[in-house]
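1. what would the 3D arrangement of this be:
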Amino acid sequence: MELHIRPLGELTLIELSGDIEKGDADLFAERTTKVSKAVVALRSDGGSLIAGIGMGELVRSKGFATLVPANARCASACALVWLGGTRRYMSPEARIGFHAAYDGNGNETGIGNAILGAYVNKLGLSYSAVIYITQASPTSMTWLTAEEAKKNEIDLTLTEPTSTTSSNSESESAPSASAVTLRDKVGEFITTLFALWSSPNEKVTSILPRLYGSRVLFYGREVSDNEVLTDKINSMNRWPQRLYKVRQGSLTVQCDASIGGCKANGIVDWVVRSPARNVQGGGSSTFEYMIAMRDGPLRIVAESGNVISKLPTSTLR
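-> Predicted coordinates for the structure are as follows:
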């Protein structure tokens, strides 16, 4: 299992993906010790029943919400983690799948189903939900719908769809107006951000304090906004002349209103100069930002990236 923790202002986004294996519940507990308010976003085809139940119990005890985002699949043990959410979110474009418990030979197991049923009851779900969740054989899957969830008293909230489907037999997708507006807003924010980095130092330093949240996951370390500003100012002083340009067609933005955040990825090409040192450099880098959109202006709450090509530092001409 891969686990990524990203602060979004007062809320934390915990992203879980990949196979759920023995020991993952302990890893989840260890990594989330200091997290008090979170949404757990899930993408997994499942894995260990016991690990999935253990993680679901931890999610419930910590009061976390769960989410299966657009175009993601959460099945088997992953779906059990999702059930643990104090509030459960599901994109209309997501798939959540359940089936009966099985042993190491792929055969349905009564003991496993008893453990599964006890877990579901512990979450406060009905007997109808237990039957629904275990009705599919280990070699098949029951895919949850909003209608079936309501019928079997499985509370969930559908997030806003990122697309609408036409009445034709072939789906013809188009982004919803609100999703387009939000993605466009974040896209403009990122474009403006790199334009700002290309500005004189005085202009950057006057705006910089308004760009970041109070806590930032900054290249793998959670730091304060002041620490981010110090790093940025040091970089600006080293390279007072800068030109950054987002590579055409590389910027992608994914937003989810239920967690109050957007992720922006892309490639930026750059040239930097230091007249005082008579040197210049340049290259290309990937970038990834998490943007919080709760309670007012957009704020950067996570930043990372990697240099993918770099020109040797040379003397200014």
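
2. for the rest of this, base every contact and every neighbour count on C-alpha atoms.
-> OK.

3. for the helix or strand encompassing Leu193, what is the distance to the chain centroid?
-> Here Leu193, judged by DSSP states H and E, is contained in helix 177-197. Centre-to-centre, helix 177-197 and its host chain are 18 Å apart (Cα atoms, centre = their mean, to the nearest Å).

4. to compare against the first, here's another:
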Amino acid sequence: MRMKRRFLYTIITIVLSVSVSMGAATAAVSYRHLSTTNGTTILLVEGSFETGDDPQHIALELAASPAKYIAFNSAGGDRSIAMAFGKAIRKTGLPTLQTKGSPCLETCLLAFMGGLSRYAEDESIGISVETFATSAESDGRLNPSVSAALKDYLGTMGVSASLLDAALSMPLGQSKELNLVDMAGYQLVTAQLNEESASADEVQDIQPTDQAGAVEVFNEFQRVWSGSSSEAVAFLRNVYADRIQYYGKDLSREDVLKEKSAFVDRWPTRIYTARPGSVHALCADKCSVFGVVDWYAFSATRKKGASGAVNLALTWDPVSRRIVSETGRVIETDKAVAGPDRIIRRWILDATACSIGNAVDAEVCKSRSILEADLNSSGWCDQRGLGWRQCASP
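-> Next up, the predicted model:
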């Protein structure tokens, strides 16, 4: 059994927050080589990004003193120079690291994106208009060529262009801290370090079978949660760890099961289905799986229905094969829910895409079949020529 060690982020946060402080007079980029108490080496990029800074100097710093991570202590600076630093970092093949103990503000996030792998603590990254726009563009209306260049850069770095749209739509002077669900949705993070990470070397040892297993658990979670109430609770009893980080609370398995049991009693009919292409796993010593889940719930006794969509995240331990964390954020809710309209729309989209044949991934066809079975078991049938209606009583 691996010896439980202190959380790598905790150590790095202490190092950065205690031994490094960013002075307001810092005018250009400088470098500091740090070593954590467990021997992990970090190249810290400090200061603002100015036109006189040479991004290629990073390679010289690493040649003189190799590092396992690149981190930042920066208030931002020139946008084009920050992107040049990101490109230079990508050439090194090193991961970038963001913690709450050291700021990476505004355009610094563009340099952070350069990491071949990107790790971040929950709510350690914030976005604002200033992340992408200069003071002259502070109304959020970028020149089309600038917007295109930024989206091309994000695409090159594997970050969703929706991050740019989200930042530019925010009110001036406001920022938003991102949780891990948001970061994963924007593809800002590519993996997650966890409390029992033994070393940086172990973090790099990601097994594809772990990622596949985590995705399988995520999908099975939705399938069973759409089934009978007794089967759903029994499944969770077997798949949850003894203690769970449940929507920000540290709870026992029994406490979580009480909440789940109360939910299924309130909503006996449930359909939960992950959108095709939205589920992906980020693995270090544990795997975090993220996906957009459409849902419908109905109570015949109360004659009430509800539906919407949620960004759901589960953290799964491939060693114990247990879920150790569950969290999420509702992103869509429907009004005046009389039936599973949302799920039916999903079925129509998947069925249409599946009919294209070879141009469609098999995942969409599988999703269509699952949705059809879920709708049938919930009392809804596809009546030829009439569309989806409540099934006729036998």
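
5. before we move on, back to that, the helix holding Leu193 of structure 1 against structure 2, how far on average?
-> Averaged over the aligned pairs, helix 177-197 of structure 1 sits 1.7 Å from structure 2 after superposition, using mean Cα distance after the TM-score superposition for structure 1.

6. mind listing what's buried in that helix?
-> Ala179, Leu182, Arg183, Val186, Gly187, Phe189, Ile190, Phe194, Ala195, Leu196, Trp197 (16 or more other Cα atoms under 10 Å).

7. next, the buried residues of the very next helix or strand once past it.
-> The helix or strand immediately downstream of helix 177-197 of structure 1 is helix 201-207, counting by DSSP H and E. The neighbour-count check on helix 201-207 of structure 1 (16+ other Cα under 10 Å) flags Asn201, Val204, Thr205 as buried.

8. what stretch of structure 1 does the helix or strand where Gly155 of structure 2 lies fall on?
-> Element membership for Gly155 of structure 2 (DSSP H and E) is helix 144-156. Counting by TM-score structural alignment, helix 144-156 of structure 2 lines up with no residues of structure 1.

9. for Arg345 of structure 2, helix, strand, or coil?
-> Secondary structure for Arg345 of structure 2, judged by DSSP: H, G, I helix; E, B strand; the rest coil, is helix.

10. ok, now which ones touch it?
-> With contact set as Cα atoms under 8 Å, 6 or more residues apart in numbering, Arg345 of structure 2 has no partners.

11. so what corresponds to it in structure 1?
-> When structure 1 is aligned by TM-score structural alignment, no residue sits opposite Arg345 of structure 2.

12. where's Arg345 of structure 2 relative to Ala338 of structure 2, distance?
-> 14 Å (Cα to Cα, to the nearest Å).

13. make a markdown table from the buried residues of helix 201-207 of structure 1 and add distance to Ser304 of structure 1 to it.
-> Listed next are the buried residues of helix 201-207 of structure 1 as a markdown table, based on distance: Cα to Cα, whole Å:
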| residue | distance to Ser304 of structure 1 |
| --- | --- |
| Asn201 | 22 |
| Val204 | 19 |
| Thr205 | 20 |
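
14. am I right that Ser140 of structure 1 sits in a strand?
-> No: counting by three-state DSSP, Ser140 of structure 1 falls outside a strand, being coil.

15. name the nearest residue to it, sequence neighbours excluded.
-> Computed as Cα to Cα, 6 or more residues apart in numbering, the closest residue to Ser140 of structure 1 that is not its neighbour in sequence is His99, at 6.8 Å.

16. who's in contact with that neighbour?
-> Contacts of His99 of structure 1 by Cα under 8 Å, 6+ apart are Ser76, Ile133, Thr134, Gln135, Ala136, Ser137, Pro138, Ser140, Met141, Thr142.

17. of all the residues you listed, which comes closest to Ser285 of structure 1?
-> Of all the contacts of His99 of structure 1, Ser285 of structure 1 sits closest to Ser76, with 38.0 Å by Cα to Cα.

18. just the strands in the stretch 201-350 of structure 2 please.
-> 240-246, 249-252, 269-274, 280-283, 287-299, 304-317, 322-333 (DSSP state E, counting those that start in this stretch).

19. who are the packing partners of the fifth one?
-> This points to strand 287-299 of structure 2. Using 3 or more Cα pairs under 8 Å, 6 or more residues apart in numbering; DSSP states H and E, the elements in contact with strand 287-299 of structure 2 are helix 180-185, helix 208-225, strand 269-274, strand 280-283, strand 304-317, helix 341-355.

20. just want the angle from that strand to helix 208-225.
-> Per axes from the mean of the first three to the mean of the last three Cα atoms, to 10 degrees, the angle that strand 287-299 of structure 2 makes with helix 208-225 is 10 degrees.

21. strand 287-299 of structure 2 corresponds to what range in structure 1?
-> Under TM-score structural alignment, the match for strand 287-299 of structure 2 is residues 262-274.

22. contacts for that stretch?
-> So stretch 262-274 of structure 1 is contacted by 183, 186-187, 190, 238-247, 250-256, 279-293, 316 (Cα under 8 Å, 6+ apart).
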